[in-house]
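[1] sharing a model prediction with you, sequence too.
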Amino acid sequence: MFFTTLSKASLALLVASMILVLTQKAEAHSYADCIDWRFKDPKNPSWSDKNGACFGYARRFPLKAKLFAKLDSDDPNRHYQQSHKNPDPDHSLACSDGKQGEEPGADETMGKPISAAYTGTDKRGRKVGPQTVSKPGGQLCVRWPAKNHAVPDEKNQPVTIALSEVNPTKDPTQLQFLSNIITNLNYKNCSDTKLNTDIWPCGGCFKLPTTLKPGNFVMQWRWKLNSNEWYTSCADIDVRAK
């Protein structure tokens, strides 16, 4: 009865709007928004901007470029989906070069020097976030946007956190990262769930190994959405002696 009262133009507009909404939800993909998130009140942790702050970011992460959770529509988009070929994601480029992959994403290659990925501006002239500084055994809390994938009817795919050896001269391969996964985090560990499911802030905390030597380590955040569909973010951790 409702549709019979609509004109053809109105019906076409309604259908187009519904398709757009469904497409936006289907194409919403996550990424590491913060590598060193610190809660204002650790006894009542929340991942929202009003309840904490970020002290370390992924490589060339633009500060204040867009609202939280909206960098998947940035130019270039922040999320990097590894290639389905070569011959599978376990052999794909571990950190985005902005060119390869099913969805190339932003450039997260290693800076030369390391600090170059955390100082100055990105290619669009936007100030980038600082590098994470920690210590052996130090706690890091990583934040990411839910992007509609933390709802009850979706499978909870864990986030894996992996580290390189100390002071690498180039980014590890994906297989090298897979050989040194230090923790798995609950993707659906979100707060502020009364908001739109696209922008739920989520995250997890872990401790770096106590055996780490002082130096630079490459950290990879990796998350599986669907079969053979992996997303990664890369950051450098400056580990200093206690």
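    Nice, I can see it.
[2] could you use CA atoms for every contact and neighbour count after this?
    Will do.
[3] got a list of what Pro168 touches?
    Pro168 is in contact with Asn216, Phe217, Val218, counting by Cα atoms under 8 Å, 6 or more residues apart in numbering.
[4] which of these sits closest to Gly203?
    Nearest to Gly203 among these is Val218, at 19.1 Å by Cα to Cα.
[5] the strand or helix carrying the closest one: how far from the chain's middle?
    Using DSSP states H and E, Val218 sits in strand 215-226. The chain centre lies 9 Å from the centre of strand 215-226; the measure is Cα atoms, centre = their mean, to the nearest Å.
[6] so what does it touch, helix or strand wise?
    strand 159-163, strand 229-239 (3 or more Cα pairs under 8 Å, 6 or more residues apart in numbering; DSSP states H and E).
[7] next, the buried residues of the longest one.
    In terms of neighbour count (16 or more other Cα atoms under 10 Å), strand 229-239 has its buried residues at Trp230, Tyr231, Thr232, Ser233, Cys234, Ala235, Asp236, Ile237, Asp238, Val239.
[8] make a markdown table from the residues you listed and add distance to Phe55 to it.
    Below are the buried residues of strand 229-239 laid out as a markdown table (distance: Cα to Cα, whole Å):
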| residue | distance to Phe55 |
| --- | --- |
| Trp230 | 26 |
| Tyr231 | 23 |
| Thr232 | 20 |
| Ser233 | 16 |
| Cys234 | 15 |
| Ala235 | 13 |
| Asp236 | 13 |
| Ile237 | 12 |
| Asp238 | 12 |
| Val239 | 14 |
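[9] alright, now check it against this:
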Amino acid sequence: MFIRTSIIASATLALLASVAQVEAHSWADCVDWRPKDPQNPGFRDSDGECFGWARQYPMDKTPFAALDSSSPSRHYQQDHIANPVPCSNRRAGVEPGADETRQDPISKAYGGKFGAQPRVKAGDTMCVRWPAKNHAAKNEREKFVRINMPLELLDKDPDQKTFSNSTIATIPFKNCHGVESNPDAAPCGGCFPIPANLQTGNYVVQWRWELNEGEFYASCWDLAVTGTDPTAPGGNQTAPLPPPTPLGRSTSVFGNLAKNI
């Protein structure tokens, strides 16, 4: 009887572990990752430093791998409809996520208990990183991350159709380090150019990943751009943006989970 009970218990634990792995999903971690070697960017903690995060990204000491099981979850699976809510509002979605709606003023979503707002000069290159979450194995088909960014200064978030028509970069999801040894928390990422000839201001950006056909996950942030073109659409805002505020804490997001990858 004891042996039978032990076998059943072991099988149950194995099933739960399998379900947990299958259900693991990703999100944009650092959205302003600055690698030490821009010519050969890496995404481990030792390869660079994070200077900006998505909206209302928590700066507490919650382990990185737990952010998809914390409350509210950091990952947001959109509804399977033609024009879903683009940025999580904690209500919509097959799997509602943390609040990533636009704040008024925008600065309310950054600093203090939240991560710093990402900043860039028009025409420069930015890098973003995310966790593998058990979806970057060699035998899995490649899934792509799309960086969507309308090139106008907007006073509210656009709908998903507008985001989807504003893709500025497509990045392979499986560009990761150490998947074999740590498939859940392996750091992944990619870099892309910010369009030139933009005016100074806050542009909304969306990280959107299609895990399975029609199954999308999204993260949103406000990108503070120092512009180069005073004639670009969006008004005459050419004054440089102020420098970022020091965080007063480590900028490492993966922490101990990725140190040995």
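    Received, thanks. Everything numeric here is computed off the predicted structure, so don't read it as measured data.
[10] contacts only, for the residue nearest to Asp222 of structure 2 when sequence neighbours are not counted.
    Nearest residue to Asp222 of structure 2, sequence neighbours excluded (Cα to Cα, 6 or more residues apart in numbering): Val204, at 4.6 Å. Taking Cα under 8 Å, 6+ apart, we find Val204 of structure 2 in contact with Met149, Pro150, Leu154, Asp157, Cys220, Trp221, Asp222, Leu223.
[11] farthest pair in these?
    Longest span within those, Cα to Cα: Leu154 and Cys220, 14.1 Å.
[12] quick one: secondary structure of the residue mapped onto Gly111 of structure 2 from structure 1?
    Here Gly111 of structure 2 is matched to Thr119 in structure 1, going by TM-score structural alignment. What DSSP: H, G, I helix; E, B strand; the rest coil gives for Thr119 of structure 1 is coil.
[13] which helix or which strand is home to the aligned partner of Ser92 of structure 1 in structure 2?
    Superposed on structure 2 with TM-score structural alignment, Ser92 of structure 1 falls opposite Pro84. Pro84 of structure 2 is part of no helix or strand, with elements assigned from DSSP H and E.
[14] ok, back up a step: any idea how far the counterpart of the residue nearest to Asp222 of structure 2 in structure 1 is from Asp153 of structure 1?
    In structure 1, the residue paired with Val204 of structure 2 is Val218, using TM-score structural alignment. Counting by Cα to Cα, to the nearest Å, the separation of Val218 of structure 1 from Asp153 of structure 1 is 34 Å.
[15] pretty sure Ser88 of structure 2 contacts Ser73?
    No - if you go by Cα atoms under 8 Å, Ser88 of structure 2 and Ser73 don't touch, sitting 10.3 Å apart.
[16] between these two, what contacts are shared?
    In contact with both Ser88 of structure 2 and Ser73: Pro96, Gly97, Ala98, using Cα under 8 Å, 6+ apart.
[17] and the second one, what pairs with it in structure 1?
    When you say that, I think you mean Gly97 of structure 2. By TM-score structural alignment, Gly97 of structure 2 lines up with Gly105.
[18] what span of structure 2 is the longest helix anywhere in structure 1 aligned with?
    Longest helix in structure 1 by number of residues (criterion: DSSP state H): helix 8-26. Per TM-score structural alignment, the counterpart of helix 8-26 of structure 1 in structure 2 is residues 4-22.
[19] distance from that stretch to structure 1 after superposition?
    By mean Cα distance after the TM-score superposition for structure 1, the fitted stretch 4-22 of structure 2 averages 0.9 Å away from its aligned residues in structure 1.
[20] on that earlier part again, ok, now how distant is the match of Gly111 of structure 2 from Phe68 of structure 1?
    21 Å.
[21] likewise for Ser227 of structure 1?
    On the measure of Cα to Cα, Ser227 of structure 1 and Phe68 of structure 1 end up 27 Å apart.
[22] strands of structure 1, start to end?
    With DSSP state E as the definition, structure 1 shows strands at residue ranges 37-39, 52-54, 80-81, 132-134, 139-145, 159-163, 181-185, 201-207, 215-226, 229-239.
[23] can you pull the contacts of the nearest residue to Glu215 of structure 2 once chain neighbours are set aside?
    In space, and not counting its chain neighbours, Glu215 of structure 2 is closest to His80: 6.6 Å by Cα to Cα, 6+ apart. By Cα under 8 Å, 6+ apart, His80 of structure 2 lies in contact with Val94, Gly214, Glu215.
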